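Q: Quick one: sequence plus predicted model below, questions after.
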Amino acid sequence: MRKLVQILSLFVIFSLSLFSQTYTIEQYLNIKSAGAPTVSPDGKFIAYLTDITGTNQVWKVGISAGCPEQLTFFDERVQFVSWNPKDKYWILFGKDLGGNERTQLFLLKSDGSEIKRLTFKDDVIYNFGTWSDDGTMFAFTSNERNRAFFDVYVMNIKTGKVDLIWQNDGNNYVVAWSPDNRYILVSQNRSSFDNDLYLVEYPSGKAVNITPHTQPARYMNPRFSVDGRKIYLLSDEGKEFVGLAYIDVKDGKLNYIYSTNWDITTFELSKDGRRIVFVLNVDGYSEVYSLDITTGKVVKLGFPSGGIVGGLRFTNDGRKLIFTYQSPVKNQDIYYYDFVTREVKQITYSSTAGIPISSFVEPKLVRFKSFDGLEIPGYLYLPKNAKKDSSLPVIVSIHGGPEAQELPRFSALYQFFINNGYAIYAPNIRGSTGYGKTYASLDNTTKRKDAIRDVAMIPEFLKTTGYIDPKKIVVYGGSYGGYMTLAAVTFYPDLWAAGVDLVGISNFLTFLKNTGAWRQKHRMAEYGDPEKDAEFLKEISPFYHVDRIKAPLMIIQGANDPRVPKSESDQIVESIKSRGGVVEYLVFDDEGHGLAKLKNRIKAYKAVVEFLDKYVKDKKMGL
């Protein structure tokens, strides 16, 4: 009996040591992921992107078996990859320089032996669209003629000949090509919640709008039916939530197939046209369904739960569906679902850098009522064995967009801070997607202050949980989340112990003037017109109210950022310093809108950790 007690005691001690084990920020940032799968025409391989080397590069692996093989070896990130639908020997990919988003296009031999550059103007953006059905051509858009607009082009990959198909002063993207190669489908985007689809005849360039509408609506992810008579797509025309629909090419009528009180986030059509698989977004978590096009029957599939499914790609025989999966406690990898055996099998195995999965923490989905009674959902992460003694520092993480949604994704950074004694609260404040068209519009233009007030309500809500030290609340975010960070510490200065802003907007007037020419109208639709709304934009811009800031700030910026230019960070840093405020500033000369390179992520987030430990974690209660 004594021996048994000793063994049990040793087991308890060992278990507690596992829970108390901490790991370095370098380890967490070396956790890898795999995504963006594209399937070879013979169905034997996938090409995909993974950051094993520190930036996303193209890799290849057999679907059923085989060792992963690296195909590209750049210092810069690869942005996308697409396998030729008919020629197993060629893969298309895109790459920019230093995060500047001026994407250039390349052809890659599928054994990695040859790379052909296809575009050669480094100051121009080339947006890949889709392949022709026979794989001899691909359609793309480019702002070569005018940096504010994207025209439609077609390139023949054998001859290299490029033809301008549709010249149009709009924000255009190629989204599909009909099976008979007769029509290229183009999405013209006016805002994040309003676009039209144009059928552009190839090669004449004659264009017809097939989605005329009066109220804002989205028409997304279109796919031609096998016979080319229908276009399957996602839409919220006349609806609160995004549903699955089709447009009859002949009469242009929109017909809904499936809709509910949650958004459908993505879908894929099998190559034989008999099956659609779609993903439902239920409070951020993915549910996957199969729809039989002939019978209309919908069946829920046995996919992994508790996380996010994406990257859907059928093999040509329709038997397997390739997909990506991640959850708060599982870094993203690529899997397949077999429709015959109904089994899910993992294809890629991304490293967790020696950190046990058992140490990762799941969040709780919680809601609080904002100033006007609106319920705000969010994810609360607590360290293991957290106690209700009001002692935890917390990071309030605001997502970017704003037309986006905080999801139960894997975040190495979240898990690092949780493992080191911080709580994380990641809300979907008003203006977020995933909760209906009305909710997403509640922060538009002059309603921006209401979204800021949502953030200001969070500290009081967190106090009620019993876990949080009210003197140790940090606000953190990137891009639009960076703006909300700056706005929070400016307009509600007494609530925050510190703020961390990555590539955030500080002044809407200068931002709308200096952001990429192709983005200006799109952003005005969300934030306001700098001429008509100048006074209001000044009112909500932190730059004009720097004197109110009390909390220490850390600001991180990429020098090549085309979305939120470096000048946005420069000007507020200079203003804070001139007033004697506390601000630490890191600029990365080889980055854009965010940090793509591992060495830079390590440098930046080590600095963030030191900053927060100095100003927040080690701060004494009540001081």
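A: Great, that's in hand.
Q: C-alpha only now, for contacts and for neighbours.
A: OK.
Q: Tell me where the longest helix sits in the chain.
A: Assignment by DSSP state H gives helix 2-20 as the longest helix of the chain.
Q: Next up, the contacts around I572.
A: S506, F543, V546 (CA atoms under 8 Å, 6 or more residues apart in numbering).
Q: returning to that earlier point: next SSE after the longest helix of the chain?
A: Next helix or strand after helix 2-20 toward the C-terminus (DSSP states H and E): helix 25-29.
Q: here's the one I want to compare it with:
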Amino acid sequence: FNYISVTDSQLHIINVETGAIRQVTRDATPVAYGNLQFAPDGRLWVSSDKDSDVQRLGLLDTETGLFTPMIDGGRWDISSFDISKDGKTIAYVVNEAGFSRLYLYDIASGAKRQVTGLPPGEIGSGMKFAPWGDLGFTVYSNQSPGDAYSLDPATLKVTRWTESETGGLDPADNVLPELVEIKSFDGEAISGLLYRPDPGKHPGKRPLIMSIHGGPEGQATAGFLGRTNYLINELGIAVFYPNVRGSTGFGKRFVNLDNGPFRRENSVKDIGAFLDRLNRYPTLDAKRFGVTGGSYGGYMCYASAIRYGRRFNAASCIVAISNFVTFLENTEEYRRDLRRIEYGDERVPELRAKLEEISPLTRVDQLKIPLMVVTGANDPRVPASEADQIIDAVRSHGGSAWHLLARNEGHGFRRKENADYLFWATLAFWQQHLLGEQPGAAD
């Protein structure tokens, strides 16, 4: 399929013998398609939000382009599916606010069965039926970090086949997420995932880090947290992952709520609504909250630190957009048009003015809390100049800014030595500003 944006794609059929390409769908308004699969009977099953706010599963007529929905997940997206080799059963996954629910669908009768007994987490996209009939899939949860499972479709018996390597640590010691659902400033329903330290090991009110996903067409899901568990298990810091408006997984209306510069700051206001709720948790210390995020989440990190500087103690912003205009002008050309759809076209004077107005760099004099900025010198998406300009501006206004630059990295740290250095540097930052310790004071 031809991907145009997260809410717009068109399907084509390719003749593998001749190489001829024929466009199948020609929707007048944006429609998203995905997860294409031919059944043994030759019919094409696809997921689509055609005539719906969420992704449903159905049949697509390859001659007319007509989509007929057959299976829906209620108010949630169907995120993946597979068809059994005998063509009788479809296994499909529903994404419920970041948690995967697995179902089986009998094609002949239309009957549905839900699979239970799985860890609360996320089912990977590589789900497949075996030739002998069992369903294989991978589950990512904070207590099952990427393990292989199988399902007997007849009995719904689940078998776990692997115990993933975790460096000798017991993943069962990791906490599972709590779903936090609230109404935002304008009544919009938003949610996030909260991980709280074991109160037996870490009694009293605990500090919290709010970690905002990038994208913005992304979603915080209930997967494996990896080294972030050190913050929770060893330092006793709670971690919260918000899904503000503009996140995927909550329908196409929701994902479009932040589009353009005039609605962009509504997602930042969602952070304020989450703060209002989290401040009321008796086990959380509202006087010791931090914020972090990467890429677009890095913009959200800057913007939240500015707007809610009295409610956050510190901010660690990673490969972050500091000025939308300079970002759009300097990001790689292959991404520019797609980002203009999301943020607004900086070549239009009215949009340019608003993009400048809402950019963190414009309001840097309001950034009063300690800042850590992380970037890769070779980043093609968010150029290192985005970090340089805000570091200079913060310091020129007398602010505190740590700056970690990796000269051999791009959009995020991938080399182990750099990732390790970043982790320890970030720990030192949080220890100082959330735990009141000098860097290196904790073992």
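A: Received, thanks. Only a predicted model underlies this, so the values are computations on that prediction, with no experimental measurement involved.
Q: still on that earlier bit, which of the contacts of I572 of structure 1 line up with contacts in structure 2?
A: Here is what carries over to structure 2 from the contacts of I572 of structure 1, by both residues aligned by TM-score structural alignment, their matches' CA atoms under 8 Å: S506, F543, V546.
Q: So for P377 of structure 1, what's the nearest residue that isn't a sequence neighbour?
A: Leaving aside its chain neighbours, P377 of structure 1 sits nearest to R367 (4.3 Å; criterion: CA to CA, 6 or more residues apart in numbering).
Q: and the one you found, what pairs with it in structure 2?
A: Residue-level alignment of R367 of structure 1 against structure 2, with TM-score structural alignment as criterion, gives E181.
Q: A451 of structure 1 now?
A: Looks like A451 of structure 1 aligns to S267 there (TM-score structural alignment).
Q: Quick one: the strands in the stretch 101-250 of structure 2, in order.
A: Using DSSP state E, counting those that start in this stretch, the strands of the stretch 101-250 of structure 2 run over 112-114, 122-123, 128-129, 135-141, 144-152, 157-160, 178-183, 189-195, 206-212, 238-243.
Q: Whichever helix or strand comes after the last one - contacts with which helices or strands?
A: Under the assignment DSSP H and E, the closest C-terminal helix or strand after strand 238-243 of structure 2 is helix 252-255. For helix 252-255 of structure 2, the contact count by 3 or more CA pairs under 8 Å, 6 or more residues apart in numbering; DSSP states H and E identifies no helix or strand as a packing neighbour.
Q: quick one: helix 252-255 of structure 2 aligns where in structure 1?
A: Helix 252-255 of structure 2 maps onto residues 437-440 of structure 1, going by TM-score structural alignment.
Q: how much does the matching stretch stray from structure 2?
A: For stretch 437-440 of structure 1, the mean distance to aligned residues of structure 2 following superposition is 1.9 Å (mean CA distance after the TM-score superposition for structure 1).
Q: what's next to that stretch, contact-wise?
A: Residues contacting stretch 437-440 of structure 1 (CA under 8 Å, 6+ apart): K239, E240, F241, E403, R430, G431, S432, T433, G434.
Q: The last one touches D283, doesn't it?
A: Yes: between G434 of structure 1 and D283 a contact is recorded at 7.2 Å, counting by CA atoms under 8 Å.
Q: Show me which of the two is the more surrounded one.
A: G434 (26 against 17; other CA atoms under 10 Å).
Q: residues contacting the more buried one?
A: By CA under 8 Å, 6+ apart, the neighbours of G434 of structure 1 are W262, D263, N281, D283, G284, A404, Q405, A440.
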